[in-house]
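Enquirer: sequence and predicted structure are below.
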Amino acid sequence: MAAYNQRKGFLSWLWTWLSTVDHKRIAILYLFGGGLFFVIGGIEALLIRIQLAVPQNDFLVGSTYNEVVTMHGTTMIFLAAMPLVFAMMNAVVPLQIGARDVAFPFVNALGFWLFFLGGIVLNTSWFLGGAPAGGWTAYAPLTTEFLGTGSDFYLLGLQLSGAGTLMGAINFMVTIINMRAPGMTFMRMPLFTWTSLITSTLILFAFPPLTVGFFLEFFDHIFHANFFNTAKGGNAIIFEHIFWIFGHPEVYILVLPAFGIISEVVATFSKKRLFGYTSMVFATVLIGFLSFMVWVHHMFTVGLGPMANSLFALATMTIAVPTGMKIFNWLFTMWGGQIHFTTANLFAVGFVPTFVMGGVTGVMLAVPSADSQYHDSYFVIAHFHYVIIGGVVFGLLAGLFYWWPKMFGKILNETLGKITFWTFFIGFHLTFFPQHFLGLIGMPRRYFTYFPDEGFNTWNLISSIGAIGMAIGAIVLVINIVITTAKGQKAAGDAWGIGRTLEWSIPSPPPEYNFAQTPLVKGIDTFWKEKMEGNKKVTPAEPLGDIHMPNPTILPFLMSIALTIAAYGFIFANQTSASRPLCLVIAAFGIGLMLLLMLIHSIKDDPGFHYHKEEIIEIEKGAE
């Protein structure tokens, strides 16, 4: 009987997570999914550094090395950084704008499951015929004509994940525009909400070109359509344009939420309002606009001519101006503040000089004549990682330590957190700073080995040692999470005691309905403003009453499973001609099942459920 009850308890727990549409639970799912793929991508990075630690190593060679490099880049960009950004957005944005959930909870859940199962499809390539080996950019015709089934896993896995990302972005745009609490004008929104809005807008315009490019590659690879096969009249350069029209805005899709996190953390732990709020907002909007005008700087060496190169060089240098404004505003926010060096703030402060270094090398790469020398060297690798890890990952780690109490109701151990910061920070700079010199003395990227007399030995060894430091920092973070979950310090609603925005005005973790009464927003940093007026809570904009919430549903998970079946059908249709008819039937079945589930959802009457006024009063008393 006990075993039955345990099994029943586990099944109930599993059903809760598979069917949830609560934005806070979906944030945790994104955190788990992104964290899992971050670990996988980190292991792949360590394998690369082991191979390059010494000259003429044979740990990973040839196509195996290409597969690991491809999977590392693809996993970190699409399956780790993106979902971790969505984890922060799901956990925080509805709370910061005073909403009870996102605009479309069903679509929110569907977006997560598409991302996660797309990542599973991609990573099963290791066991089902070989991982993709064409680089994370998947350039044609290399991917479409010369590589095997790994390309199919890449194209179909990322199509699933990309669809989930696009759904999430549209959802957050609608949520932020339509569901702000009374009094929260656009110019009163917290910076993280602003950067989430601009990020969602960038995704809306950047992901469709990528989707089109991958569909064309898919037809080239599976149905031999010749869109990019130059031998049969195609144009491979067109795919580079398509990819980088997505690829450069993607950098800002990842880094703008990190900018928002840094703005929140620095202001909170300096006990000051963010310096130059208005200029920060307009700088964010300008960065988003300019991010679509710079993609050709990735293609300075393909021969587009001096006019095109000059125009895109100018645009690339211009985007450094609003980015530089943010750097100075963060510094001025800290200037004269009562700075608390928590782990979250250490990552925020460490972010500033690190990201500046990445930005400076970006301006160097914006010069076409110089880029012809830097291109495809380890200098580009160093620049890219200073932006993506020194910017995005540092920002996400700052946000993780900052909002962990709000998400889980417990504060991560600060001692272990500082160990994580210093090992990760020092390890990062040891890993990637030497790679600038490797690039300048001629080490090309994507090569799996080098000779002892080329002058690369010492810098590569230092770089590999630094990677171990980063791994130690990540391991300590996992230990911290385990210890905190088991016996961590419980967090109050205003966990740091100096919270400024609405999420800190409610219990930690929040109840399912978030706000018992919709708050009335009186200004920027409205919770801080209320505290300065002597109020313990934010002024409500409505009387206490019943609250309607959506029901959980398993349909998003089942719809994602259906599309995953279709993806595998198309993948294996390209394996052998004998199995192609059966595999195409399986693909058609998956698509048909998806359409059926959509029909069921469209005709299903889902009235949701109510928290009654008396029940809300009891919950709020318990939280106090």
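Expert: Sure thing, it's come through. Owing to the predicted nature of the structure, the values given are computational and were not obtained by experimental measurement.

Enquirer: only C-alpha atoms for contact and neighbour calcs from this point on.
Expert: Will do.

Enquirer: just want the most central residue of this protein.
Expert: Nearest residue to the geometric centre of the chain (Cα atoms, centre = their mean): residue 82, 2.0 Å.

Enquirer: OK, contacts around it?
Expert: Residues near residue 82 by Cα atoms under 8 Å, 6 or more residues apart in numbering: 34, 254.

Enquirer: just residue 484 next, same as before
Expert: Listed by Cα under 8 Å, 6+ apart, the contact partners of residue 484 are 410, 411, 412, 413.

Enquirer: give me the element it is part of.
Expert: For residue 484, the element it lies in under DSSP states H and E is helix 457-487.

Enquirer: how close does the closest residue to residue 506 other than its chain neighbours sit to residue 510?
Expert: Distances taken as Cα to Cα, 6 or more residues apart in numbering place residue 493 nearest to residue 506, at 5.3 Å, with adjacent residues excluded. With distances taken as Cα to Cα, to the nearest Å, residue 493 is found 8 Å from residue 510.

Enquirer: pasting the second one now:
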Amino acid sequence: MSTTAAPAPGASREELAALEEHWGERPSLRSWFSTVDHKRIGRRYLVTAGFFFVLAGLSALAMRTQLARPESRLLSPQEYNQLFTMHGTAMIFLFATPMLFGFGNFLVPLMIGSRDMAFPKLNALGYWVFLFSGLFMWASLPFGAAPNAGWFAYVPLTEEQNTPGLHMDVYSLGLLFLGIATAAGSINFIVTALKLRAPGMSLNRVPLFVWAIVATAFMVIFALPALNLDNAMLFLDRRFGTHFFDPGAAGNVLLWQHLFWIFGHPDVYIIVMPALGIVSAVLPAFTRRGVVGYALIVLAIVSIAIISFGVWVHHMFATGLPRLSYSFFSAASTIITIPSGIQIFAWLATMALGRLVLKVPMLFLIGFIVTFVLGGFTGTMFALTAFDQQVTDSYFVVAHFHYVLIGGAVFPMLAGIYYWLPKITGRMYHEGLGRWAFWLVFAGMHVTFFPMHLYGLFGMPRRVYTYRSEPGWDGWNLVSTAGSYLLAIGLLLVLIGVVHAIRRGRPASPDPWEGDSLEWSTDSPPKPYNFPVLPQVHSVHPTWDEASRESMGGGATGDRILADGRRTLLTSELDGRRERAVEMPESSLQPLVLALAMLVFFTAMLVAWYPVAAVAAVAVAVTIAVWLWPPRRPDRELGVRA
């Protein structure tokens, strides 16, 4: 049993019992499927994204084993194509963003002093759609019908005449399905952060992690339509004979690349931005001071979110576009390193001015800075058009983006797992096991991917399933394969450490790290209602601030306890002034039913059962109508229903 905080003096036992009655969910099979609790949904995101990460990681190990020696026959070309496509697609779309959204689901309401997300039922729908879309795509692999033309799906390679079968139909429909969850989650984060902050939490007191999540959500809203349009046109080309990408029928092959990378390059920051927010959230606890340059970091986050939409063409420097255009995108690709550098220097200054506590989360943060800076250094090299054209489609590119995505996203994720594990589970991890995991992951990552820079420069192209021994790539490939197994062992130790903590870890106190944000003022794990008394925030470090702490204790009034229903506070967007209490929805099976109807629709479209797809579309419309039908609550204001 976890160690929890004593009942808040500001809430009586009767009020606590009322809150438990209104917000609690009795354990049952129905409640497992119908829950709208952001904490349960956040945990499910983390576990499900971790499961897809394991599948993608096993695919990577199979590929690295195939490439360990020249002319290996472990995998056929067809099997290799499906594995490397599913590896990239899953890591980008089914692991990185959903895992970070899982942290956001669990933490954002806790960090801003709310009792749930703005739209709890929409939150549940997002999870079920994510789960079903991931299973939809991975289920194609055992049937030999998985996507097989790369996670970027360039046309005309992916047109029906060049890639027959269901392979790329699975890709286009799967990503369209998944896009529903991503868009729903993004809207939810924006509204939650703008309208459900605790009284007194003005914009200059919002935690940096929340800033990062909101900036990411805005990026998704603007970037995702381009990807959805691309996939819809690809599916129409393949299935119904349209000619969006056919030059012979007034189409344009490069239209796919433009639309894809208009989404694709902001997506790099969609993945990395919340991870950078994790860094800013974890650092104060292990440096014993606030992050240096709060305002500059916020400015950097917003700047990256905007500038990232102006650099997509640096992925197309080898396509023959007008050379004058290259200079603009080269300049933008260089400029975007400035706000990233501001954050790096702010973190280094925080570490230099603070008192370092080298626990496992801090070790992963240091590993992140080392790895991410190296990845950023090679990234600036790609901003030079001449260099980019020389290394395009080589293993140098593979090395670069793994340094950026593993260094920039996975290392902060691992830091976040160890940091918030006590809050999520109520149990402490084993420090020694965690340190072993860090060193194996850090060493394995660099042994795997650093040699790729070298044999990329030596001419090895990416996306090849085998190679001859004459070019001299075999030794470097063997080193990379050995490193991949070392990395896998380190990640396995992370998993073992999490399971060990849940089963045998010592109980965690509410604030084992002396953190600075509001989640550390709740029980470990938090109660269903999060806060017995909704806080009144007086600084950017509320748990280090006496007035903010006292606001959750003695002297609290009923207008911040809200024990007479399932309610939370609505506040103003800029300065966090209290506006009114809003009613939150109870658990419901509607999100699950709607997601299942969508699954039937996309599956029927995949196998060309169009009458079934039409029936499923009607079921989707009916479920949405029932969802939105006004409830009969004449005695209460409607509040937030979704």
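Expert: On my side now, so go ahead. Keep in mind it's a predicted model, so treat the numbers as computed, not measured.

Enquirer: list the contacts for the residue nearest to residue 506 of structure 1?
Expert: So residue 493 of structure 1 contacts 406, 504, 505, 506, 507, 508, 509 (Cα under 8 Å, 6+ apart).

Enquirer: and the aligned partner of it in structure 2, which of the three is it?
Expert: Using TM-score structural alignment, the equivalent of residue 493 of structure 1 in structure 2 is residue 510. With DSSP: H, G, I helix; E, B strand; the rest coil as the basis, residue 510 of structure 2 sits in coil.

Enquirer: got it, and residue 630 of structure 2?
Expert: coil.

Enquirer: need the contact list for it.
Expert: With Cα under 8 Å, 6+ apart, residue 630 of structure 2 has no contacts at all.

Enquirer: re earlier: which of the contacts of residue 484 of structure 1 still touch in structure 2?
Expert: Among the contacts of residue 484 of structure 1, the ones still in contact in structure 2 (both residues aligned by TM-score structural alignment, their matches' Cα atoms under 8 Å) are 410, 411, 412, 413.

Enquirer: which single one of these is nearest to residue 19 of structure 1?
Expert: residue 410 (25.0 Å; Cα to Cα).

Enquirer: so what's the closest one up against?
Expert: Counting by Cα under 8 Å, 6+ apart, residue 410 of structure 1 touches 404, 484, 485, 488, 489, 490, 491, 508.

Enquirer: so how do I select the buried members of these in PyMOL?
Expert: Selection command for PyMOL covering only the buried members of the contacts of residue 410 of structure 1, criterion 16 or more other Cα atoms under 10 Å:
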select buried, resi 404+484+488+490+491+508
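
Enquirer: tell me the two of the contacts of residue 493 of structure 1 that are most distant?
Expert: 505 and 509 (11.3 Å).

Enquirer: what about those two, which has more around it?
Expert: Set residue 505 of structure 1 next to residue 509 and count neighbours by other Cα atoms under 10 Å: residue 505 wins out with 26 against 21.

Enquirer: what residue in structure 2 is paired with the more buried one?
Expert: Here residue 505 of structure 1 is matched to residue 521 in structure 2, going by TM-score structural alignment.

Enquirer: which residues touch that match?
Expert: Per Cα under 8 Å, 6+ apart, neighbours of residue 521 of structure 2: 510, 511, 543, 549.

Enquirer: now residue 445 of structure 1
Expert: Contacts for residue 445 of structure 1 (Cα under 8 Å, 6+ apart) come out as 376, 377, 378, 381.

Enquirer: circling back: keep only the contacts of residue 521 of structure 2 that stay in contact in structure 1.
Expert: Retained in structure 1 from the contacts of residue 521 of structure 2, counting by both residues aligned by TM-score structural alignment, their matches' Cα under 8 Å: 510, 511, 543.

Enquirer: save those as a markdown table, and put in distance to residue 555 of structure 2 too.
Expert: Compiled in a markdown table, these are given as follows (distance: Cα to Cα, whole Å):
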| residue | distance to residue 555 of structure 2 |
| --- | --- |
| 510 | 22 |
| 511 | 23 |
| 543 | 18 |
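
Enquirer: of these, just say which sits nearest to residue 415 of structure 2.
Expert: Among those, residue 511 lies closest to residue 415 of structure 2 (Cα to Cα), at 16.6 Å.

Enquirer: wait, that closest one touches residue 525, no?
Expert: No: the pair residue 511 of structure 2 and residue 525 does not pass the contact test of Cα atoms under 8 Å, sitting 10.7 Å apart.

Enquirer: so what corresponds to residue 201 of structure 1 in structure 2?
Expert: Checking TM-score structural alignment: residue 201 of structure 1 goes with residue 218.

Enquirer: from the chain's centre, how far out does the helix or strand harbouring its match sit?
Expert: Using DSSP H and E, residue 218 of structure 2 maps to helix 208-240. The chain centroid and the centroid of helix 208-240 of structure 2 are separated by 14 Å, computed with Cα atoms, centre = their mean, to the nearest Å.

Enquirer: mean distance, it to its aligned residues in structure 1?
Expert: Helix 208-240 of structure 2: mean distance to aligned residues in structure 1 after superposition is 0.6 Å, counting by mean Cα distance after the TM-score superposition for structure 1.

Enquirer: Provide the aligned range in structure 1 for stretch 301-321 of structure 2.
Expert: Residue span in structure 1 matched to stretch 301-321 of structure 2, by TM-score structural alignment: 284-304.
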